[in-house]
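S.K.: only geometry, no sequence info:
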């Protein structure tokens, strides 16, 4: 797909929120167990009320990731003076469990090793956030804030960064005026490895047929 036809570019996510990057990790974001986020698709506010299930797959199962969700259209797309508004922040500020389980392999049974290490490899799940504040590879630091678009159509962007080693990612000072580029620079995260966004507007807003 050409850069001009890339949905993140078409949706101005690349440009207004992110610099050009090459996705290298697969990320699936699903609401209510059956509503998967797809670039540019619209989701109703009632669907996105509770935090989604996030599934991440990569070649290195020992890798740590930071996930953020932002709204670059707050409080309204025509006057986004709060840009960006942070809706969710989940870093992996601890050693991935896979590393711990391998380190203590001699103390566990073969069955336990297969369950803890081989099973995740088969499923390719690195980060699992199914509505809990403490996932296997990440701890929710800034809780999920339910999107509540009042004026206009808002973009809600999930951005995934791969951490370098066992670094600690700093907690943002505020939800409002969050800046993804500055956040990445301050924490030495580099470019994202994955991103996806959806649109949402007020539940009772008029929609095109």
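M.R.: That came in fine, so what should we check first? Please read all numbers here as calculations on a predicted model, not as lab measurements.
S.K.: C-alpha from now on. contacts and neighbour counts both.
M.R.: OK.
S.K.: For the longest strand anywhere in the chain, which helices and strands make contact with it?
M.R.: Using DSSP state E, we find that the single longest strand of the chain is strand 154-162. Secondary-structure packing of strand 154-162 (3 or more Cα pairs under 8 Å, 6 or more residues apart in numbering; DSSP states H and E): strand 65-71, strand 194-200.
S.K.: if we go to 10 Å?
M.R.: Under the contact definition 3 or more Cα pairs under 10 Å, 6 or more residues apart in numbering; DSSP states H and E, strand 154-162 sits against helix 13-16, strand 26-31, strand 65-71, strand 85-90, strand 194-200.
S.K.: any chance of those in a markdown table, with distance to residue 111 and mean neighbour count too?
M.R.: Below are the helices and strands packed on strand 154-162 laid out as a markdown table (distance: least, Cα to Cα, whole Å; neighbours: other Cα atoms under 10 Å):
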| stretch | distance to residue 111 | mean neighbour count |
| --- | --- | --- |
| helix 13-16 | 45 | 16 |
| strand 26-31 | 28 | 19 |
| strand 65-71 | 28 | 23 |
| strand 85-90 | 31 | 23 |
| strand 194-200 | 33 | 21 |
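S.K.: nearest to residue 188, of the ones you listed?
M.R.: Among the helices and strands packed on strand 154-162, strand 65-71 comes nearest to residue 188, with 11.7 Å by Cα to Cα.
S.K.: The closest one vs strand 154-162, what angle?
M.R.: Here the directions of strand 65-71 and strand 154-162 differ by 170 degrees (axes from the mean of the first three to the mean of the last three Cα atoms, to 10 degrees).
S.K.: structure B:
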């Protein structure tokens, strides 16, 4: 009977521990904070551009939260997001740019405007559904902020594409992703001001 009592006692202890772990996980999920950007960061977000990742949803104008392993998943697991622009004109073409102005860090952005994604010939009808089928000039590169560099901004800019411009990257631009001149690129192809811009912030997932 003594051995049986010990087994029952241990089972009860393990049951309580398991319940505690489950409760802790639920508490962590319940405490997941989706913090919105503010100040100048929030001012950059305008035009209702939506950047949608699996499980996370629309990341526009927010900090990627720690919970749900979202920072790790956005850096290692998820591919390119759905991009929706409800005000797109379905028969127009658009250019989408994603870049990091804080490379390698906001304190020392010597590689600023690191190019993460560049797509031209995006049909407005695709922006209404979020499934882009344009001509990719730079493949999507996941956000991977280096350790100990704090938060990085990942900015998305959507332009209406001029009908008479054959947009491409120069050989020099194709050779590197960092220190990219957005101003030179937009002026070269006479891109008008963007119709919508947004951004999110995330940090290295180990921090």
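M.R.: Looks like it arrived, so ask away. Because the structure is a prediction, the values reported are computed rather than measured.
S.K.: so where is the longest strand of structure 1 in structure 2?
M.R.: Aligned using TM-score structural alignment, strand 154-162 of structure 1 spans residues 152-160 in structure 2.
S.K.: Now that stretch: buried residues?
M.R.: Residues 152-160 are the ones in stretch 152-160 of structure 2 that count as buried (16 or more other Cα atoms under 10 Å).
S.K.: After superposing, tell me the mean distance of that stretch to structure 1.
M.R.: Its aligned residues in structure 1 lie a mean 0.5 Å from stretch 152-160 of structure 2 after superposition (mean Cα distance after the TM-score superposition for structure 1).
S.K.: Turn the helices and strands packed on strand 154-162 of structure 1 into TSV, columns for distance to residue 147 of structure 1.
M.R.: Shown next, in TSV, are these (distance: least, Cα to Cα, whole Å):
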stretch	distance to residue 147 of structure 1
helix 13-16	17
strand 26-31	13
strand 65-71	9
strand 85-90	8
strand 194-200	8
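S.K.: Mind checking those for the one nearest to residue 146 of structure 1?
M.R.: Residue 146 of structure 1 lies closest to strand 85-90 among these, at 7.4 Å (Cα to Cα).
S.K.: Superposed on structure 2, what's the mean shift for the closest one?
M.R.: So strand 85-90 of structure 1 averages 0.4 Å relative to structure 2 (mean Cα distance after the TM-score superposition for structure 1).
S.K.: Quick one: the residues in structure 2 that that strand pairs up with.
M.R.: The alignment places strand 85-90 of structure 1 over residues 114-119 of structure 2 (TM-score structural alignment).
S.K.: Looking at structure 1, name the residue matched to residue 199 of structure 2.
M.R.: With TM-score structural alignment as the criterion, residue 199 of structure 2 lines up with residue 197 in structure 1.
S.K.: re earlier: start and end residues in structure 2 for the following helix or strand past the longest strand of structure 1, please.
M.R.: Toward the C-terminus, strand 154-162 of structure 1 is succeeded by helix 180-187 as the next helix or strand (DSSP states H and E). In the comparison with structure 2, helix 180-187 of structure 1 aligns to the range 182-189 (TM-score structural alignment).
S.K.: buried sites along the matching stretch?
M.R.: For stretch 182-189 of structure 2, by 16+ other Cα under 10 Å, it's residue 185.
S.K.: Show me how far that stretch is from its chain's centre.
M.R.: Distance of stretch 182-189 of structure 2 from its chain centroid, counting by Cα atoms, centre = their mean, to the nearest Å, is 23 Å.
S.K.: got it, and stretch 136-153 of structure 2?
M.R.: Centre-to-centre, stretch 136-153 of structure 2 and its host chain are 9 Å apart (Cα atoms, centre = their mean).
S.K.: now the closest residue in space to residue 158 of structure 1 that isn't next to it in sequence: how far from residue 23 of structure 1?
M.R.: In this structure, residue 158 of structure 1 finds its nearest non-sequential neighbour in residue 69, 4.4 Å apart by Cα to Cα, 6 or more residues apart in numbering. Per Cα to Cα, to the nearest Å, residue 69 of structure 1 is found 17 Å from residue 23 of structure 1.
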